[in-house]
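Student: Build the 3D model from these lines:
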Amino acid sequence: MPEFPNIIHFAIPFFILSMALELYVTTREKFKETKGYEPKDAFASIAMGLGNVFLGFFSKAIVLGAFVVIYENFRLFTIPVAWWSFILIFFADDFSYYWFHRISHECRLFWASHVVHHSSQHYNLSTALRQTWSGGFYSFIFWLWLPLLGFHPAMILLQMSISLLYQFWIHTEAIHKMPKWFEAVMNTPSHHRVHHGSNPIYLDRNHAGILIIWDKMFGTFQPELSEEKVRYGLVTNINTYNPVKIAFVEWYNMLKDAFSGKKSLKDRWHYLTKPPGWKHDGTGKLSDDLREEWLKSGKTDKNY
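Tutor: Here you go, the predicted structure:
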């Protein structure tokens, strides 16, 4: 078992210094239109991050165990730990992350844990720390094909951490745009601001981890529009700073919808598997419905 450092733990001082620098920068006059930091919101995000790190000691044991079992018993090839294999796993991991992230917006069972990250109505580096307390126990299924293919479990966990670390810096309003070539290939603050938007035109777009190319390939890319300022948060905000409520309110709502009232077994199942907003009586609106209404309202743009 090759040993790699837990880079997320080593990065914690960097996270703290970066947030302090962002706080200083965004208080300057030219950033007066940004929402900046709100103490209760920032502390809630930090609490979610600390909870994620603590629970990670347990979830990562499950993840590592699953990867090892598949690698030791069912792998199709043996991919060595070499420089070229890190290039391969970079793309394989990022591809896995795209589909995990996209399904987390299209299936309520995964949205129940992922919604945590979208629950803040602010957008700054502290928002990056607003991580799930439950997703780590089951979202790893999107990566199970990697040990099956022959990537060593330690390599997979390292690349997953690198991806998470990269995504920290894109949670900011302090950076408007990166160079055009960078914006064309990589995930950036501008692209990810769109992802956190609750505006109809921005819903369920830009699911990228590191490379934005997947969104462009699979039809989920949306540029940030100058005339449509991003409105952060959820279509229906939860309006709480309580970390426990943030972590589990959507689990409660989902299970209540699925198991209360008179519904068919099929409808109960659909409350777990259909996208957020779906209702068995047809009254619900999905993100595509909201986007279509927005487009019909005449607020179209040549970039869309």
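
Student: alpha carbons only for contacts and neighbour counts from here, please
Tutor: Fine.

Student: Mind giving me the packing neighbours of the longest helix seen in the chain?
Tutor: Using DSSP state H to assign secondary structure, the helix with the most residues in the chain is helix 39-74. Helices and strands touching helix 39-74, as assessed by 3 or more Cα pairs under 8 Å, 6 or more residues apart in numbering; DSSP states H and E, comprise helix 125-128, helix 145-149, helix 153-166, helix 243-259.

Student: One more pass at 10 Å, please.
Tutor: Judged by 3 or more Cα pairs under 10 Å, 6 or more residues apart in numbering; DSSP states H and E, the packing partners of helix 39-74 are helix 108-118, helix 125-128, helix 145-149, helix 153-166, helix 243-259.

Student: what's the next helix or strand after that helix packed up against?
Tutor: Where DSSP states H and E defines the elements, the next helix or strand beyond helix 39-74 is helix 83-106. Contacts defined by 3+ Cα pairs under 10 Å, 6+ apart place helix 83-106 against helix 108-118, helix 145-149, helix 153-166, helix 213-218.

Student: Which one of those lies nearest to Tyr271?
Tutor: Across the helices and strands packed on helix 83-106, Tyr271 has its closest neighbour in helix 108-118 (7.0 Å, Cα to Cα).

Student: so that closest one versus helix 39-74, what angle?
Tutor: Note on geometry: by axes from the mean of the first three to the mean of the last three Cα atoms, to 10 degrees, helix 108-118 and helix 39-74 are set 140 degrees apart in direction.

Student: mind checking how far helix 108-118 is from the chain centre?
Tutor: Between the centre of helix 108-118 and the centre of its chain there are 9 Å (Cα atoms, centre = their mean, to the nearest Å).

Student: What of stretch 212-231?
Tutor: Offset of stretch 212-231 from its chain centre (Cα atoms, centre = their mean): 15 Å.

Student: Excluding sequence neighbours, find me the nearest residue to the spatially most central residue of the chain.
Tutor: Nearest residue to the geometric centre of the chain (Cα atoms, centre = their mean): His101, 5.7 Å. What sits nearest to His101 in space, not counting adjacent residues and going by Cα to Cα, 6 or more residues apart in numbering, is His207, at 5.7 Å.

Student: And the helices in the stretch 201-304 of the chain?
Tutor: Assigned by DSSP state H, counting those that start in this stretch, the stretch 201-304 of the chain shows helices spanning 213-218, 243-259, 265-273, 287-296.

Student: Let's see this one next, to set against the first:
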Amino acid sequence: MKTFDPVQMAIPFFVLAVILEIVLARMGKANARYEAKDTAMSLSLGLGSSVAGAILGGAIFAATVWVWQHRIFTIPMTAVWAWVILFFAEDLTYYWFHRIAHERRVWWASHVNHHTSTHYNLSTALRQTWTGGVVGTWLLWLPLSFLGFPPAMVAIQKGISLIYQFWIHTEAIKRMPRWFEAVFNTPSHHRVHHARNPRYLDANYAGILIIWDRMFGTFIPETDDEPCRYGTVKNLASFNLLTNVFHEFIGIGKDVVRHPRHAPGYIFGPPGWSHDGSRDTSHTLKAKWRARLAREGEVALSPPEGARRSAEPAPPSKADSPVVS
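Tutor: Coordinates of the predicted model:
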């Protein structure tokens, strides 16, 4: 069964938009940083993702059709109300997929290549997973078909979401109008998501609507006081294609071999988890950042040395001193 794929149709637009951003940056008309090897890596990861999708897509779609055949309701694909409901339902599904992909290591291993670039431009959006079909990220969308949304309908909405997310991978747009920033995912919000600053870790998982992050407490605004630094907590520093795709899976394998008793934690725990607490997770990194801010705040709020001395009570004089026998 073949279905309409909006992402494949949008690929020429993606390429032209990347070229346009590069040209505008060279002319000084847009804030965009490109590096030849980094851009080539993004394009290669995008191409590989398309190939992986073609290989596994049929099996995944067949599984989705099987679930739909056992659906609870029959939702008509031609009904406007069905598309409206699906828009919100699919976007909420994407939020939880994206959040879990950052919070559970085996899914992070599949998603991490999207974050390995130390630059943030439109080509970064093309860094898509090769292994999502293998680790089962697609399973989260099956309840939509079980409820009665036709598989083709779900696939189209997923494609629309991915197309929307392309344009937010840019530094050329600083802020959208306030009302838009309040409701939709924007370049500003998504820059935070790609940042490795402790302030910004584990935030803004939105697909199209930022309302989910606001509802579930994962929204962090971009601040001009702290520009985003991009990449992963420990940057890969490699332009090897296979390393970018598989390095975290290799890391999981090594940890499991070294510590088989703790294998579940190394596979399904948060990225950075270790059985002895010797590594940092995003949670511990944020805690250390908050502690540092608190210490710096205490130093800033404490009075200068001279003022502190003047505020201290004078030592008692001999006349005031108690007599010690």
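
Student: Now the TM-score, please.
Tutor: Put the two chains on top of each other and the TM-score (TM-score structural alignment, normalised by the length of structure 1) is 0.93; 294 aligned residues with a Cα RMSD of 1.7 Å.

Student: picking up where we left off before, just put the helices of the stretch 201-304 of structure 1 in CSV and tack on mean neighbour count and distance to Phe182 of structure 1.
Tutor: Below are these laid out as CSV (neighbours: other Cα atoms under 10 Å; distance: least, Cα to Cα, whole Å):
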stretch, mean neighbour count, distance to Phe182 of structure 1
helix 213-218, 15, 11
helix 243-259, 18, 34
helix 265-273, 17, 35
helix 287-296, 15, 28
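
Student: rewinding a little: what count of nearby residues applies to the corresponding residue of structure 2 for the residue nearest to His101 of structure 1?
Tutor: Residue pairing (TM-score structural alignment): His207 of structure 1 is matched to Tyr205 of structure 2. By the criterion of other Cα atoms under 10 Å, Tyr205 of structure 2 has 27 neighbours.

Student: Out of the helices and strands packed on helix 83-106 of structure 1, which one sits most buried?
Tutor: helix 108-118 (a mean of 24; mean count of other Cα atoms under 10 Å).

Student: In structure 2, which residue range corresponds to that one?
Tutor: Mapped onto structure 2 using TM-score structural alignment, helix 108-118 of structure 1 covers residues 105-115.

Student: So the match of His207 of structure 1 is in contact with Trp96, correct?
Tutor: Yes - contact between Tyr205 of structure 2 and Trp96 holds when scored by Cα atoms under 10 Å: they sit 7.9 Å apart.

Student: okay, and the common contacts of those two?
Tutor: Jointly contacting Tyr205 of structure 2 and Trp96 under the rule Cα atoms under 10 Å, 6 or more residues apart in numbering are 102, 212.

Student: got a list of what Ile160 of structure 2 touches?
Tutor: Taking Cα under 10 Å, 6+ apart, one finds 5-7, 10, 87, 154, 208 in contact with Ile160 of structure 2.

Student: Check Thr129 of structure 2 too.
Tutor: Applying Cα under 10 Å, 6+ apart, the residues contacting Thr129 of structure 2 are 45-46, 48-50, 52-53, 109-114, 245.

Student: what do we get in structure 1 for it?
Tutor: Using TM-score structural alignment, Thr129 of structure 2 pairs with Thr132 in structure 1.

Student: Am I right that its match sits in a strand?
Tutor: No - checked against DSSP: H, G, I helix; E, B strand; the rest coil, Thr132 of structure 1 lies outside a strand; its state is coil.

Student: State the distance from it to Gly49 of structure 1.
Tutor: 8 Å (Cα to Cα, to the nearest Å).

Student: Give the residues shared as contacts by the two.
Tutor: Residues touching both Thr132 of structure 1 and Gly49 comprise Leu55, with contact defined as Cα under 10 Å, 6+ apart.

Student: With distance to Pro143 of structure 2 as new columns, can the contacts of Thr129 of structure 2 be given to me in CSV?
Tutor: Output for these, formatted as CSV (distance: Cα to Cα, whole Å):
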residue, distance to Pro143 of structure 2
Leu45, 29
Gly46, 27
Gly48, 28
Ser49, 24
Ser50, 24
Ala52, 23
Gly53, 21
Ala109, 24
Ser110, 22
His111, 22
Val112, 25
Asn113, 27
His114, 26
Val245, 28
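
Student: Tell me which two of those sit farthest apart.
Tutor: Taking Cα to Cα, the two most distant members of these are Ser50 and Ala109; they sit 18.2 Å apart.

Student: What does Leu64 of structure 1 correspond to in structure 2?
Tutor: By TM-score structural alignment, Leu64 of structure 1 lines up with Phe61.

Student: who's in contact with the closest residue to its match other than its chain neighbours?
Tutor: Counting by Cα to Cα, 6+ apart, Phe61 of structure 2 lies nearest to Pro151, which is 7.3 Å off, once chain neighbours are set aside. By Cα under 10 Å, 6+ apart, the contact list for Pro151 of structure 2 reads 3, 61-69, 77, 141-142, 144-145, 157.

Student: Show the buried residues in these.
Tutor: 61, 64-65, 67-68, 77, 141-142, 144-145, 157 (16 or more other Cα atoms under 10 Å).

Student: Would you mark the buried spots in stretch 10-22 of structure 2?
Tutor: Buried-residue list, stretch 10-22 of structure 2, by 16+ other Cα under 10 Å: 14, 17-18, 21-22.

Student: With adjacent residues omitted, what lies nearest to the aligned partner of Asn52 of structure 1 in structure 2?
Tutor: Residue pairing (TM-score structural alignment): Asn52 of structure 1 is matched to Ser49 of structure 2. Excluding its sequence neighbours, the residue lying closest to Ser49 of structure 2 (Cα to Cα, 6+ apart) is Trp130, at 4.7 Å.

Student: Next: Phe137 of structure 1.
Tutor: Closest to Phe137 of structure 1 by Cα to Cα, 6+ apart is Ser59, at 5.1 Å.

Student: Count the residues that sit near the one you found.
Tutor: Neighbour tally, Ser59 of structure 1, other Cα under 10 Å: 20.

Student: again with the one 3 residues further on
Tutor: Other residues within reach of Ile62 of structure 1 by the criterion other Cα under 10 Å amount to 16.

Student: pretty sure it is touching Ile141, no?
Tutor: No - Ile62 of structure 1 lies out of contact with Ile141 (Cα under 10 Å); the separation is 11.2 Å.

Student: Next up, the contacts around the most far-flung residue of structure 1 relative to its centre.
Tutor: No residue in structure 1 sits farther from the centre than Lys262, which is 33.7 Å out by Cα atoms, centre = their mean. Neighbouring residues of Lys262 of structure 1 by Cα under 10 Å, 6+ apart: Arg268.
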